[in-house]
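[1] Coordinates only, no sequence provided:
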């Protein structure tokens, strides 16, 4: 936890708060230590940036969650818009 806080420029308490808000859920090692992915660390840094700009932490967490959902929806939308590589030729072809 301390190393993750150092890497993100936050505190352990801030990372715990993000976990309580449901923004990040680190895995646990056999010894019970929190293990953060690179993606979770990027999310934590984005939330920190918003809080540093004066956004309340609960609002920053909601913004980060919505940004993440939008990014995923856009990615899925782009995949669905691409023509299928294995599409059968039509009778008009």
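    Everything's here; your move. Just so we're clear, the structure is a prediction, and the values are computed from it rather than from any experiment.
[2] drop to CA atoms for contacts and neighbour counts, all remaining ones
    OK.
[3] shouldn't residue 43 be in contact with residue 63?
    No - with contacts counted by Cα atoms under 8 Å, residue 43 stays clear of residue 63, the gap being 10.6 Å.
[4] between the two, which one's more packed in?
    Between residue 43 and residue 63, counted using other Cα atoms under 10 Å, the more crowded position is residue 43 (21 against 17).
[5] second one coming, line it up with the first:
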């Protein structure tokens, strides 16, 4: 946790507050130390950015969740569009038989 806080330029208490708010839940080592993924560090950095701009932590958490959902929906949309433009060659044309 100390290393993560140092990398982000935040306090350990800030990282604990994100855990309490259920924005990020780090894995625990055998010794009970919090271990953050790169994705969780990016989320924590975004939370810090929003909070530094004056956004309350609860609102910052909600914004980040919505941003993440939007990014996921946009990825799915892109994949569906690509599939429409490049249909699988494995499917025979409609109305044909073997």
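    Good, I have the coordinates. Keep in mind the model is a prediction, meaning the values are calculated, not measured.
[6] How close are the two chains, by TM-score?
    The TM-score (TM-score structural alignment, normalised by the length of the first structure) is 0.89; 93 aligned residues with a Cα RMSD of 1.8 Å.
[7] Quick check: the gap between the closest residue to residue 58 of the first structure other than its chain neighbours and residue 90 of the first structure.
    Leaving out its chain neighbours, the residue that sits closest to residue 58 of the first structure by Cα to Cα, 6 or more residues apart in numbering is residue 21, at 7.1 Å. Look at residue 21 of the first structure and residue 90 of the first structure: by Cα to Cα, to the nearest Å, they are 51 Å apart.
[8] Those two - which one has more neighbours?
    A direct count of neighbours by other Cα under 10 Å for residue 21 of the first structure and residue 90 places residue 21 higher, at 14 against 6.
[9] Does that one touch residue 59 like I think?
    No - assessed by Cα under 8 Å, residue 21 of the first structure is found out of contact with residue 59, at 10.0 Å.
[10] Mean distance between the helix ranked longest in the first structure and the second structure after superposition?
    When the first structure is parsed with DSSP state H, its longest helix is helix 57-81. Taken over the aligned residues, the distance from helix 57-81 of the first structure to the second structure averages 1.1 Å (mean Cα distance after the TM-score superposition for the first structure).
[11] Output the contacting helices and strands for that helix.
    Packing partners of helix 57-81 of the first structure (3 or more Cα pairs under 8 Å, 6 or more residues apart in numbering; DSSP states H and E): helix 38-52.
[12] now the helix it packs on: which residue numbers in the second structure?
    Mapping helix 38-52 of the first structure onto the second structure (TM-score structural alignment) gives residues 38-52.
[13] So which bits of that stretch are buried?
    Of all the residues in stretch 38-52 of the second structure, those buried under the rule 16 or more other Cα atoms under 10 Å are 40, 41, 43, 44, 45, 46, 47, 48, 50, 51.
[14] what residues are up against the third one?
    For residue 43 of the second structure, the residues meeting the contact criterion (Cα atoms under 8 Å, 6 or more residues apart in numbering) are 24, 64.
[15] I'd like to know how far it sits from residue 94 of the second structure.
    46 Å.
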